[in-house]
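*Asks:* here is the input, now give the coordinates:
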Amino acid sequence: MSTGYDDIKTRLQGSMVALVTPMLPDGTVDYKRLADLIDWQIEQGTHCLVAVGTTGESATLSMQEHSDVIRFFVEHVKGRVPVIAGTGANNTAEAIKLTQEAADAGADCALLVAPYYNKPPQEGLYQHYKAIAEAVDIPQMLYNVPGRTVVDISQETVERLADIDNIVAIKDATGSVARGEQLIKAVGDRMVVLSGDDNTALELMKVGAKGNISVTANVVPKAMSETFSAALRGDFDAAHAAHDVIKHLHHDLFIDSSPMPTKYALYKMGKIDRGIRLPLVWLAEEHYATIDSALVQANIN
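*Replies:* Predicted coordinates:
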């Protein structure tokens, strides 16, 4: 059945970066570097940008900063690629407020992480997402990442939510290809299924996922774009050829809590300053050699 959200469904695909939020050494948001990162990502072929996701340190930005960064993304991107705004929270009213502000700013889609820490039951998850969808008329994407939230959106709950018109996609960061394939079979005709796990994303695309929301794409956007553009064409030989050069980064960029290693890598590349928010800290020196070697292996000088 056709809905008013069909256009955005066709655009949520390929290599989609969960962009870091660059900061100055005192922790304030560095909007000059953010503009540069956005331009670089688009020039390198990234298909969609995610503003203030987990990698963007959503947990430590104030609500005002959160909305300000999303608005900056939209205004700077100027429609060149879709902007997906991270607006999830474990407080439904807060999530509605952030999602409404993202809609008002002109974001193309809202990314809503499963409510973390308070461990709602499946009915609570359903009612949470339903309430946000009914309150804000913007395309919305579920985000299931039980490794961080300690709550898992069941397939049954996703199937129920897929009946809501403006819930258009899900970011599946479970890392299970078998589970992702079941999800695609169950709801793939109603919502876009995307990977949120760099390690398994290419395999999930082989069974029908439309793209990958990536941490690794922060560092190697062109290689990731080439990988997932080829996968979208069904050319998995070309996809693997591009992917093999950089796939080690999927592990190395998680050598410590994300986005600490990614921020260090971007700092070494001259892309950002040395800024991060507590309780995260700058990457420990003992890990520098691992990231330095990973960059060389990925042909980044």
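
*Asks:* hey, let's count contacts and neighbours off CA atoms from now on
*Replies:* OK.

*Asks:* OK, contacts around Ala85?
*Replies:* By Cα atoms under 8 Å, 6 or more residues apart in numbering, Ala85 lies in contact with Val50, Ala51, Val52, Gly53, Ile70, Thr99, Ala102, Ala107, Asp108, Cys109, Ala110, Leu111.

*Asks:* compute the first-to-last residue distance for stretch 148-157.
*Replies:* When the termini of stretch 148-157 are compared using Cα to Cα, to the nearest Å, they are 19 Å apart.

*Asks:* now do the buried residues in that stretch.
*Replies:* When neighbours are counted by 16 or more other Cα atoms under 10 Å, the buried residues of stretch 148-157 are found to be Thr149, Val151, Asp152, Ile153, Thr157.

*Asks:* residues making contact with stretch 212-227?
*Replies:* Residues outside stretch 212-227 that contact it (Cα under 8 Å, 6+ apart): 13-20, 41, 44-47, 50, 55, 171, 194-198, 201, 228, 238-243, 246, 249-250, 253, 262, 265-266.

*Asks:* likewise stretch 36-52?
*Replies:* Identification of contacts with stretch 36-52 by Cα under 8 Å, 6+ apart yields 12-21, 58, 66, 69-70, 73, 76-77, 80-87, 213, 218, 221-222, 224-226, 271.

*Asks:* can you give me the helices in the stretch 1-150 of the chain?
*Replies:* Applying DSSP state H, counting those that start in this stretch to the stretch 1-150 of the chain gives helices spanning 6-11, 31-43, 63-77, 92-105, 122-135, 146-149.

*Asks:* let me have the ones you listed in JSON lines, extended by distance to Ala178.
*Replies:* Below are the helices of the stretch 1-150 of the chain laid out as JSON lines (distance: least, Cα to Cα, whole Å):
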{"stretch": "helix 6-11", "distance to Ala178": "23"}
{"stretch": "helix 31-43", "distance to Ala178": "31"}
{"stretch": "helix 63-77", "distance to Ala178": "34"}
{"stretch": "helix 92-105", "distance to Ala178": "30"}
{"stretch": "helix 122-135", "distance to Ala178": "21"}
{"stretch": "helix 146-149", "distance to Ala178": "16"}
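
*Asks:* to compare with the earlier structure, here is another sequence to fold:
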Amino acid sequence: MINGIIVDLITPTHADGSPDYETVEILVDWHVTNGSTALIIGSSTGHPAYMNTEERTELLRRAIWQADSRIPIIADLSSDTIDHAFELADVANEYGASAVLITAPTDKTYSENELIEHFQTLAKASQCPAIIRAESNLNNLLAPESIAELAQSSSINGYIDGSMDNSDATTLLGINLPQDFTLYAGHDASACQQLLAGYGGSVSISANVNPVLLNKLFTLTQSGDSAAAEALDAHLQTLYSALLEDPNSIPIKWALVEMGCIPESENPPVLTQASDYSNLRRALRAAEIPI
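*Replies:* Next comes the predicted model:
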């Protein structure tokens, strides 16, 4: 399975809100150059709710085409309906995604058995390795026993822990999981401790901006150098907070423009308050990211 820092890639858009496919291709190349482990395409960070099926299909197609087997592309199957999720699974199969991401439904509360069936059915339909996710702040949270059951499915190879409580990591690491099943940290702020505890990777939003530093963090955790890893993590905490201040990924888009990674469009990303620009600039400079 995929081990390392997986980038929850943003989706740059044009002024009318449509995906900017050319800039997505630029970002794919940039992440290849900077050694990112893998890219998630069309996740909540990429605002799939604002895209129709054709746009999500083209977004995934262009990302896979641009990656050209140089970096794994993970297709997010998140959708308001199960039928649409099956459509997206077909798209992932057709274009050759390396893996798919399946998130627990959010439209209503499901029983544990219904959640298990949801994940197993979509994973089987995807025909490629599946990573599953259930956010801790939502109703449909998987119990450890259910994760253990799902891990036995040959088509399910990883679980993203959406909790920031390190005691949950201890519980999950105590489950008898298959050797090729990977646990991933789901939040930048707590990822370091979960990686040190034994997780095999992290799904990161801030890696949109600082993949090199986060890859260094991952290497330190895997080598067991906890002191150096924790020091680097402390160094990055201010950046994590600054990048996640706005739920619409505007700070990340703005930072990438300032870094020269993506072109400034006719409608550049605007932060809510002018003071936020200086806060974000300070955070980027503190992390030694040139702007």
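
*Asks:* quick one: buried ones out of the contacts of stretch 36-52 of the first structure?
*Replies:* Neighbour counting over those (16+ other Cα under 10 Å) leaves 12-21, 58, 66, 69-70, 73, 77, 81-87, 213, 218, 221-222, 224-226, 271 as the buried ones.

*Asks:* from Ala99 of the second structure, how far out is Gly17 of the second structure?
*Replies:* Distance of Gly17 of the second structure to Ala99 of the second structure, given as Cα to Cα: 27 Å.

*Asks:* helices along the stretch 101-250 of the second structure, start to end?
*Replies:* Under DSSP H, counting those that start in this stretch, the stretch 101-250 of the second structure gives helices at 112-126, 144-151, 166-173, 188-197, 211-222, 226-243, 250-258.

*Asks:* which of these sits closest to His84 of the second structure?
*Replies:* Of all the helices of the stretch 101-250 of the second structure, helix 112-126 sits nearest to His84 of the second structure, with 11.0 Å by Cα to Cα.

*Asks:* equivalent range in the first structure for the closest one?
*Replies:* Mapped onto the first structure using TM-score structural alignment, helix 112-126 of the second structure covers residues 122-136.

*Asks:* in ChimeraX, select just the buried ones from the contacts of stretch 212-227 of the first structure.
*Replies:* With 16+ other Cα under 10 Å as the criterion, this ChimeraX line picks the buried residues out of those:
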select :13,14,15,16,17,18,19,20,41,44,45,46,47,50,55,171,194,195,196,197,198,201,228,238,239,240,242,243,246,249,250,253,262,265,266
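
*Asks:* what's Asp36 of the first structure aligned with over in the second structure?
*Replies:* Aligned counterpart of Asp36 of the first structure in the second structure: Ile26 (TM-score structural alignment).

*Asks:* thinking again about what came up before, so which of the helices of the stretch 1-150 of the first structure is nearest Lys206 of the first structure?
*Replies:* Lys206 of the first structure lies closest to helix 6-11 among the helices of the stretch 1-150 of the first structure, at 17.7 Å (Cα to Cα).

*Asks:* any chance of the buried residues of stretch 148-157 of the first structure in a markdown table, with distance to Gln297 of the first structure too?
*Replies:* Shown next, in a markdown table, are those (distance: Cα to Cα, whole Å):
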| residue | distance to Gln297 of the first structure |
| --- | --- |
| Thr149 | 32 |
| Val151 | 36 |
| Asp152 | 35 |
| Ile153 | 37 |
| Thr157 | 42 |
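
*Asks:* quick check, nearest of those to Val296 of the first structure?
*Replies:* Among these, and counting by Cα to Cα, the member closest to Val296 of the first structure is Thr149, at 33.3 Å.

*Asks:* from Met141 of the first structure, how far out is the closest one?
*Replies:* Applying Cα to Cα, the value for Thr149 of the first structure to Met141 of the first structure is 16 Å.

*Asks:* same check on Thr262 of the first structure?
*Replies:* Per Cα to Cα, Thr262 of the first structure is found 24 Å from Met141 of the first structure.

*Asks:* also Val29 of the first structure?
*Replies:* According to Cα to Cα, Val29 of the first structure and Met141 of the first structure sit 26 Å apart.

*Asks:* more neighbours: those two, which one.
*Replies:* Neighbour count, other Cα atoms under 10 Å: between Val29 of the first structure and Met141, Met141 has more, with 27 against 19.

*Asks:* cross-check the contact I'm expecting between the more buried one and Ile170.
*Replies:* Yes: using Cα atoms under 8 Å, Met141 of the first structure is in contact with Ile170, at 5.1 Å.

*Asks:* coming back round to it: what about the contacts of Ala85 of the first structure, which are in strands?
*Replies:* Val50, Ala51, Cys109, Ala110, Leu111 (DSSP state E).

*Asks:* let's have the residues you listed in JSON lines, adding distance to Val177 of the first structure.
*Replies:* As requested, these are exported to JSON lines (distance: Cα to Cα, whole Å):
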{"residue": "Val50", "distance to Val177 of the first structure": "23"}
{"residue": "Ala51", "distance to Val177 of the first structure": "26"}
{"residue": "Cys109", "distance to Val177 of the first structure": "25"}
{"residue": "Ala110", "distance to Val177 of the first structure": "24"}
{"residue": "Leu111", "distance to Val177 of the first structure": "21"}
